[in-house]
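> Okay, sequence plus prediction incoming.
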Amino acid sequence: MAVDFEGVELHREGKLCLVQMTLSDRPNLVYVLDVFVLHNALLMQTPRGTSMKDMLENDQVLKVWFDPRNDVDALFHQFGIQPSNIFDLQLAEVAGRRSKGLTVKYVQSLQKCLSACDRLEQHQKSFAERINLSGKELFEPSMGGAYSIFTIRPLRDQILIYAAHDSRYMQVLYESYIQNLDSEWFQRVMLGSSERANWWYGAYVRPSSDAPDF
């Protein structure tokens, strides 16, 4: 499952508002869960006893994520959830470049990764760029927006589409990256992802854009 989260300055002190999910059996369908309205949504159980908490903590279910650090910090401190078995796409992109012998100092954004993905058509990349820009204009303070837009209901169409689109192509990126990673680099990405999955532990540290060693 590919997952992504949105909120107000999202980390242990910020408010988690939206959860986006795309499952491998229906890759064209994105679920958006409004945690701001349904406060217990991550803990609610189906008739079979399954919950989002169970899925996120299940080490038999691979979670495809793009830089989980702030997300897992919010999940643990606000909901007591400790996700496991994470594959960090951001680290996979770094691994792809390093496996070619390149020196990598900084990580890439999701939008840059999508723009460089050879499995996406140009019209898909252009649409992703437009959605990314229209969303950030509403919530990025540096672009005149405010993160509080994630708490306003009903959600604006641009915010809902922006949120959903963030997880829309994560599985495409995953398939693209693992195709070019040998077993050693794959395990290194999983190890680095596991370290980021524990970002909630101890004092909060604001994520850096420096590419880590893993």
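Sure, I can see it. Numbering: from 1, shown residues only.
> contacts and neighbour counts: CA atoms only from here.
Noted.
> in the chain, which spans are strands?
Assigned by DSSP state E, the strands in the chain fall at 2-8, 15-22, 30-34, 63-65, 86-88.
> Output those as JSON lines; include the columns distance to Tyr147 and mean neighbour count.
Formatted as JSON lines, the strands of the chain follow (distance: least, CA to CA, whole Å; neighbours: other CA atoms under 10 Å):
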{"stretch": "strand 2-8", "distance to Tyr147": "5", "mean neighbour count": "23"}
{"stretch": "strand 15-22", "distance to Tyr147": "10", "mean neighbour count": "22"}
{"stretch": "strand 30-34", "distance to Tyr147": "15", "mean neighbour count": "18"}
{"stretch": "strand 63-65", "distance to Tyr147": "21", "mean neighbour count": "24"}
{"stretch": "strand 86-88", "distance to Tyr147": "24", "mean neighbour count": "26"}
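> what would those strands look like in CSV with distance to Leu173?
Output for the strands of the chain, formatted as CSV (distance: least, CA to CA, whole Å):
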stretch, distance to Leu173
strand 2-8, 10
strand 15-22, 13
strand 30-34, 16
strand 63-65, 9
strand 86-88, 11
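> Break down the protein into its helices, ranges please.
Taking DSSP state H to define them, one finds helices in the chain at 52-57, 69-79, 89-98, 110-116, 122-139, 157-168, 170-179, 183-197.
> Which elements pack onto the fifth one?
It stands for helix 122-139. Contact partners of helix 122-139 among helices and strands, from 3 or more CA pairs under 8 Å, 6 or more residues apart in numbering; DSSP states H and E: helix 110-116, helix 157-168.
> counting contacts, what elements does the last one pack onto?
Read it as helix 157-168. In terms of contacts (3+ CA pairs under 8 Å, 6+ apart), helix 157-168 is packed against strand 2-8, strand 15-22, strand 30-34, helix 122-139.
> ok, structure two:
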Amino acid sequence: MTLLQIGLVTGQIYIFDVMVERNLMYEGGLRELLESSDIVKVAHDCRGDAGALYHQFGVTLKNVFDTQAAHAVLQQQETGKPVYKVKNVSLNTLCRSYNAPVNPRKDQMKNVYRRDQRFWARRPLTEDMVVYAAYDVVALVPTVYDAMKKQLDPALMPLFEELCQEQVEAMIQPEEVKQKKKQRKIETEVAELKTKLATTQARAIVLSNREIRLLRYLELSDEEREKLEGSYKVAKKLERLQSKKESGGSGGSGGGLLSPRCDGEADADGYGGSPSLTTSMNMVEQTSPPPSLNSVPSSSALTSKADAECQTLSTGDIVITKVFFPDSPDNVKDKK
């Protein structure tokens, strides 16, 4: 961080050169302002700023209204799309949505910064730099802030506050934030799956591989199990998981079904691991060919056909089939 811009609801904008005068943060009172629990700090996607303040100055942002987080919650509120599925938006895009002034030099300055990574450390500050910095805060208060705050459903405020805190901590405690996001995603998907199982009237329910993995978090009723077993794919998974459970394998919490994925690894969503494609191929290569089921026919019986056997390995998401051709003089001759 080289500059810190602060805009007030009165329309005044202050730009502090914290690279040239570091003591602005301490003796100048900026730290007290930024760490105040009484003053709302409105920011758009504050992850980078919060991380820089913490690592460079030992300052932890408090009482943040993050407009990126507010956008995600409003999208869930209006469309039903979970917050983890909502894509981030740029500041200019957000401003256009609320008829707020956009930064007219955003694209121009982005191109300059790509060519010169030290651009914002150059001194003295040019007029273009000052104007750009000012526009980055001028629209947030009061226009965007007032509009978004008014639209937020009070029932979703706890979720919004959680997201704002995660934005602040994203580059301070990244692993903890990652785990919180994973847990929220799992809880959301499990709730959706419960609703699907409860409301589907069909005699057979077809689930995706992801939904099958989520079954380990649920206790299924006899009626739900009967519906699931109506699908051959799901029934085979349930049979395999149940056999693992009965044999004492490790599984999910709450007495739910075991994860159908292989134990020992975690995937990107934290559902339990499955081997990668490379690992799966190695597993096939390390497995000896199946025993011969038929004798190799004579060369006279082989014209355009060759005796073959196959072996299939399923990892839940990927099915690999390997075909074996018996290595016999007759087959070699025919292959030539």
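All right, it came through fine. This structure is a prediction, so every number in the text was calculated from the model and none was measured.
> Tell me how they score on TM after superposing.
Superposed pair, TM-score by TM-score structural alignment, normalised by the length of structure 1: 0.75. Supporting alignment: 177 aligned residues with a CA RMSD of 2.4 Å.
> follow-up on the earlier one: present the helices and strands packed on helix 157-168 of structure 1 as CSV; the columns should include distance to Leu191 of structure 1.
Listed next are these as CSV, based on distance: least, CA to CA, whole Å:
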stretch, distance to Leu191 of structure 1
strand 2-8, 18
strand 15-22, 23
strand 30-34, 28
helix 122-139, 29
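> Of all those, which one comes closest to Ala92 of structure 1?
Proximity to Ala92 of structure 1, assessed across those by CA to CA, is greatest for strand 2-8 (14.4 Å).
> what packs against that closest one?
Counting by 3+ CA pairs under 8 Å, 6+ apart, strand 2-8 of structure 1 packs on strand 15-22, strand 63-65, helix 157-168.
> and the gap between the closest residue to Arg97 of structure 1 other than its chain neighbours and Asp213 of structure 1?
Nearest-residue entry for Arg97 of structure 1: Val104, 7.1 Å, with adjacent residues in sequence omitted and distances by CA to CA, 6 or more residues apart in numbering. For Val104 of structure 1, the distance to Asp213 of structure 1 equals 10 Å [CA to CA, to the nearest Å].
> OK, contacts around Cys210 of structure 2?
Careful, residue 210 of structure 2 is Arg; it's not Cys. Contact analysis of Arg210 of structure 2 by CA atoms under 8 Å, 6 or more residues apart in numbering lists nothing.
> The helix or strand hosting it aligns to what range in structure 1?
Using DSSP states H and E, Arg210 of structure 2 sits within helix 209-214. Under the alignment (TM-score structural alignment), helix 209-214 of structure 2 falls on nothing in structure 1.
> Next: stretch 66-78 of structure 2.
Using TM-score structural alignment, stretch 66-78 of structure 2 pairs with 88-100 in structure 1.
> tell me which residues in the matching stretch are buried?
If you call a residue buried by 16 or more other CA atoms under 10 Å, then stretch 88-100 of structure 1 has these buried ones: Asp88, Leu89, Gln90, Leu91, Ala92, Glu93, Val94, Ala95, Gly96.
> from memory the last one sits against Ser176, does it?
It stands for Gly96 of structure 1. No - contact criterion CA atoms under 8 Å: Gly96 of structure 1 and Ser176 do not qualify, at 10.1 Å.
> which ones are touching the aligned residue in structure 2 for Asp67 of structure 1?
Counting by TM-score structural alignment, Asp67 of structure 1 lines up with Asp45 in structure 2. Residues counted as contacts of Asp45 of structure 2 (CA under 8 Å, 6+ apart) are Asp66, Thr67, Gln68, Ala69, Gln167.
> redo that, cut-off 7 Å
By CA atoms under 7 Å, 6 or more residues apart in numbering, the contact list for Asp45 of structure 2 reads Asp66, Thr67, Gln68, Gln167.
> wait, what's in contact with the second one?
By that I understand Thr67 of structure 2. Per CA under 7 Å, 6+ apart, neighbours of Thr67 of structure 2: Ala43, His44, Asp45.
> circling back to that earlier point, ok now the match of stretch 66-78 of structure 2, how far from the chain's centre?
In terms of CA atoms, centre = their mean, to the nearest Å, the gap separating the centre of stretch 88-100 of structure 1 from the centre of its chain is 16 Å.
> Then stretch 76-88 of structure 2?
Averaging C-alpha positions (CA atoms, centre = their mean) puts stretch 76-88 of structure 2 13 Å from its chain's average.
> got it, and stretch 17-34 of structure 2?
Centroid separation for stretch 17-34 of structure 2 versus its chain: 35 Å, with CA atoms, centre = their mean.
> Counterpart of Leu42 of structure 1 over in structure 2?
So Leu42 of structure 1 corresponds to Met25, using TM-score structural alignment.
> And for Cys113 of structure 1?
So, by TM-score structural alignment, Cys113 of structure 1 is matched to Leu94.
> ok, Gln187 of structure 1 to Leu181 of structure 1 distance?
Between Gln187 of structure 1 and Leu181 of structure 1 the distance is 9 Å, computed by CA to CA.
> And for Gly96 of structure 1?
7 Å.
> circling back: tell me which of Val104 and Asp213 of structure 1 has more neighbours.
More crowded of Val104 of structure 1 and Asp213, by other CA atoms under 10 Å: Val104, with 15 against 11.
> Contacts only, for Arg69 of structure 1.
Arg196, Ala197, Trp199, Pro207.
> The second one reaches Pro68, doesn't it?
Yes - here Ala197 of structure 1 reaches Pro68: they are 6.5 Å apart, a contact under CA atoms under 7 Å.
> Spatially nearest residue to the counterpart of Lys149 of structure 2 in structure 1, not counting backbone neighbours?
In structure 1, the residue matched to Lys149 of structure 2 (TM-score structural alignment) is Ile178. Among residues not flanking Ile178 of structure 1 along the chain, Phe186 sits closest, at 7.1 Å (CA to CA, 6+ apart).
> That neighbour: neighbour count?
For Phe186 of structure 1, using other CA under 10 Å, the count is 19.
> Could you do Ser183 of structure 1 as well?
By other CA under 10 Å, the residues close to Ser183 of structure 1 number 10.
> about what we covered before: so which of the helices and strands packed on helix 157-168 of structure 1 gets nearest Gln78 of structure 1?
strand 15-22 (8.2 Å).
> Check the offset of that closest one from the chain's centre.
Per CA atoms, centre = their mean, the centroid offset for strand 15-22 of structure 1 relative to its chain is 9 Å.
> Contact partners for the aligned residue in structure 1 for Ile15 of structure 2?
Superposed on structure 1 with TM-score structural alignment, Ile15 of structure 2 falls opposite Val32. Each residue near Val32 of structure 1 by CA under 7 Å, 6+ apart is listed here: Leu18, Val19, Gln20, Met21, Ala164.
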